[in-house]
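Peer 1: predicted model and sequence below, questions to follow.
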Amino acid sequence: MTTSTSEDTGGTASTARGRASALRALHVPGRPLVVPNVWDAASARAVEAAGFPVIATGSAAIASVLGYEDGEETPVGEMLAAIARIGRSAGLPVTADMERGYGLEPAELVERLAATGASGCNLEDSDPRTGAMADAGEQAAYLGAVRAAATAAGVDLVINARVDTYIHGTGSAEERLAESVRRGRRYLEAGADCIYPIFAAEAGAVRALVEGIGGPVNILFRPGTPSLAELADLGVARVSFGHGLHEAVRAYAARMLAAIRDGESPYPPGLSAP
């Protein structure tokens, strides 16, 4: 039986801090970190095999795999266990989609995330169940408390603060843009590392967000979003795919099953069966 020593613990902590530092350093405006979000160990290994430097989980995709709806319907223990399995499956920094924190107090959130081996997390500013936007000041205070808890615990955590104004906000496009910038700046001041105005897609808005927020900006890639090269030109620092890849895989599997049902081969011409 192997016992843990202070040297072992120090080495583990040093490795964790190194992964978080590496993750943070990859957020470079104009040279974005591209993170195809994963849902299980197999998809995480595929992302690593494809040469990506970071594993990012997607809450909606993991919820679907586990048999739940998105919106913090997954019991927090099951979500964290899934994140831990993903982390063990690949030798890369992991950033975890933690929605609004699953009701955990900042210190417990930090402790339980650290136990999974995750180096970063997404935290959003709307209620996953109702869609109601959080007060910007309250969300900034929450992010600041997560940062303080991480510092107190000796944990380096890369915080990607999601801004949901483009989903659940109100007002004109100009008003939503202004509110996204306002929130993003407050969240950076509170201790966030990157700002994620999810569903912002129009090129002019993306450029205005990058310039107005004044820190690393994460954009969700989906149909209609500028290309990866264009997002880089706009100064974006991170590009996520959310649950889009998982939805595409499910749709492809459905087409294969329909082919089998209809007595046809599910495999494309020229492709050998595994």
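Peer 2: Thanks, I have the structure now. Bear in mind that the values here come from a model prediction, so they are computed numbers and not experimental data.
Peer 1: going forward, measure contacts and count neighbours with C-alpha atoms only.
Peer 2: Will do.
Peer 1: do you have the helices of the stretch 1-150 of the chain handy? List them.
Peer 2: With helices called from DSSP state H, counting those that start in this stretch, the stretch 1-150 of the chain shows them at 6-25, 41-49, 59-66, 76-89, 106-116, 136-152.
Peer 1: quick one: the strands in the stretch 101-250 of the chain?
Peer 2: Assigned by DSSP state E, counting those that start in this stretch, the stretch 101-250 of the chain shows strands spanning 120-124, 158-163, 194-197, 218-220, 238-240.
Peer 1: ok, which of the ones you listed comes nearest Leu177?
Peer 2: For the strands of the stretch 101-250 of the chain, the distance to Leu177 is smallest for strand 194-197, at 9.2 Å, taking Cα to Cα.
Peer 1: and for that closest one, what's in contact with it?
Peer 2: Applying Cα atoms under 8 Å, 6 or more residues apart in numbering, the external contacts of strand 194-197 come out as 27, 159-166, 180, 184, 187-188, 215-219.
Peer 1: save the strands of the stretch 101-250 of the chain as a markdown table, and put in mean neighbour count and distance to Ser227 too.
Peer 2: What follows is those, written out as a markdown table (neighbours: other Cα atoms under 10 Å; distance: least, Cα to Cα, whole Å):
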| stretch | mean neighbour count | distance to Ser227 |
| --- | --- | --- |
| strand 120-124 | 24 | 23 |
| strand 158-163 | 27 | 21 |
| strand 194-197 | 27 | 17 |
| strand 218-220 | 24 | 11 |
| strand 238-240 | 23 | 10 |
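Peer 1: okay, one more to line up with it:
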Amino acid sequence: MTARHDQQFHALHSAGLLLLANCWDAGTARLAMHAGSKALATSSAAVAWAHGYADGGKLPPGLLLSTIRAIVRVADLPLTADIENGYSDDPAAVAALGRDVVRAGAVGINIEDGNDAPELLCEKIAGIRRAATEEGVNLYINARTDSFLRPLVAPEQRVAEVLRRAALYREAGASGLFAPGVREEADIEAIAKGCGMPLNILVRPGFPSTERLQALGVRRLSAGSDIAEMADSYIVHAMREFLRCGAIAPHGAPALTYPQLNELMASGRG
């Protein structure tokens, strides 16, 4: 960590809209810096796919840590790492991973609740906060709630459930709230106003402009795995075309979706 990257990363959420074009290795981190990114963020899916694993807790944590170290080696920007659910249901083990992530050089994390009870994520957040503080780092803990991605509650109750969980996660030590899947402007605004933390959402086709999102109260917009999906889609298309006719295909590849890429990475030996 250089020039107190943790402080810089927190400050990037205090005004304006932070856009994070998620990367998955040192090379794509360099590309993100070249493109003008103010900070770096990994995508759990993209990192897993880059190592030949499916997303969803399949990546060995050691590969996550080596990826963080590789990015930090080439980067002079704050880095936040997606650690999924912490790769364990044991809060102590997750806190230990959080410590390792900080020691590897990350100054932020995403950690999600998924189908688990929010109280479990609270324990994980509290443990990670203690571990990071002991390392002298003001870690930006972005607590992700999947209330808009999974059938956890009825659709009309999603905003209230997000806000309920946000209050729990904030009390446990979270720095920000990540609510992927939210789309409607009224829902975005209600969550941004009520969650008590900087709101991060996941970009989706047809979203309002960045100016409008900022006006609604959003402070962070993530690309997630979308860029990796586009890149891998072109790679498969180009390889097929080369093997078919010995020529390099132009851009404009048919898209591989998240489920298709995840299934591809899950096949074969693990």
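Peer 2: Structure's in. What do you need? Since the model is a prediction, treat every value here as computed from it, not as a measurement.
Peer 1: TM-score of the superposition?
Peer 2: Comparison of the two superposed chains (TM-score structural alignment, normalised by the length of structure 2) gives a TM-score of 0.85, and 248 aligned residues with a Cα RMSD of 2.0 Å.
Peer 1: picking that back up, CSV for the strands of the stretch 101-250 of structure 1, including distance to Gly58 of structure 1?
Peer 2: What follows is these, written out as CSV (distance: least, Cα to Cα, whole Å):
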stretch, distance to Gly58 of structure 1
strand 120-124, 9
strand 158-163, 13
strand 194-197, 14
strand 218-220, 12
strand 238-240, 9
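Peer 1: for these, which one sits closest to Tyr267 of structure 1?
Peer 2: Comparison of these against Tyr267 of structure 1 by Cα to Cα identifies strand 238-240 as nearest, at 29.1 Å.
Peer 1: which part of structure 2 lines up with that closest one?
Peer 2: Aligned using TM-score structural alignment, strand 238-240 of structure 1 spans residues 220-222 in structure 2.
Peer 1: against structure 1, what's the mean shift for the matching stretch, could you check?
Peer 2: Stretch 220-222 of structure 2, aligned to structure 1 and superposed, deviates on average by 0.6 Å (mean Cα distance after the TM-score superposition for structure 1).
Peer 1: can you list contacts of that stretch?
Peer 2: If you take Cα under 8 Å, 6+ apart as the criterion, stretch 220-222 of structure 2 is touched by 13, 17-22, 198-203.
Peer 1: let's see that with 10 Å instead.
Peer 2: With contacts defined as Cα atoms under 10 Å, 6 or more residues apart in numbering, stretch 220-222 of structure 2 is touched by 12-22, 41, 43, 176-178, 180, 198-204, 210, 213-214.
Peer 1: what does stretch 145-156 of structure 1 correspond to over in structure 2?
Peer 2: Aligned by TM-score structural alignment, stretch 145-156 of structure 1 falls on residues 127-138 of structure 2.
Peer 1: list the buried residues in the matching stretch.
Peer 2: Across stretch 127-138 of structure 2, burial judged by 16 or more other Cα atoms under 10 Å covers 127-132, 137-138.
Peer 1: what's the answer for stretch 164-171 of structure 2, then?
Peer 2: Result for stretch 164-171 of structure 2 [16+ other Cα under 10 Å]: buried residues 165-167, 169-170.
Peer 1: just give me the closest of these to Pro118 of structure 2.
Peer 2: Arg165 (6.5 Å).
Peer 1: on that earlier part again, mind listing which of the buried residues of stretch 164-171 of structure 2 are in helices?
Peer 2: 165-167, 169-170 (DSSP state H).
Peer 1: tell me the one among those residues nearest to Val153 of structure 2.
Peer 2: Using Cα to Cα, these come closest to Val153 of structure 2 at Arg165, 12.3 Å.
Peer 1: how far away is that closest one from His13 of structure 2?
Peer 2: Distance of Arg165 of structure 2 to His13 of structure 2, computed by Cα to Cα, to the nearest Å: 20 Å.
Peer 1: for Gln7 of structure 2, same thing?
Peer 2: 10 Å.
Peer 1: aligned partner of Ala61 of structure 1 in structure 2?
Peer 2: Per TM-score structural alignment, the equivalent position to Ala61 of structure 1 in structure 2 is Ala46.
Peer 1: you'd agree its match is up against Ser225?
Peer 2: Yes: taking contacts as Cα atoms under 10 Å, Ala46 of structure 2 lies within contact range of Ser225: 5.8 Å.
Peer 1: need the residues touching each of these two.
Peer 2: 22-24, 258.
Peer 1: ok, now which ones touch Ser175 of structure 2?
Peer 2: For Ser175 of structure 2, the contacting residues are 10, 13, 108-109, 125, 129, 138-143, 169, 196-199, by Cα under 10 Å, 6+ apart.
Peer 1: same check, this time on Glu135 of structure 2
Peer 2: By Cα under 10 Å, 6+ apart, Glu135 of structure 2 lies in contact with 99-100, 102-103, 129.
Peer 1: how about Val38 of structure 1?
Peer 2: By Cα under 10 Å, 6+ apart, the residues touching Val38 of structure 1 are 44-47, 55-59, 61-62, 83, 86, 96, 241-246.
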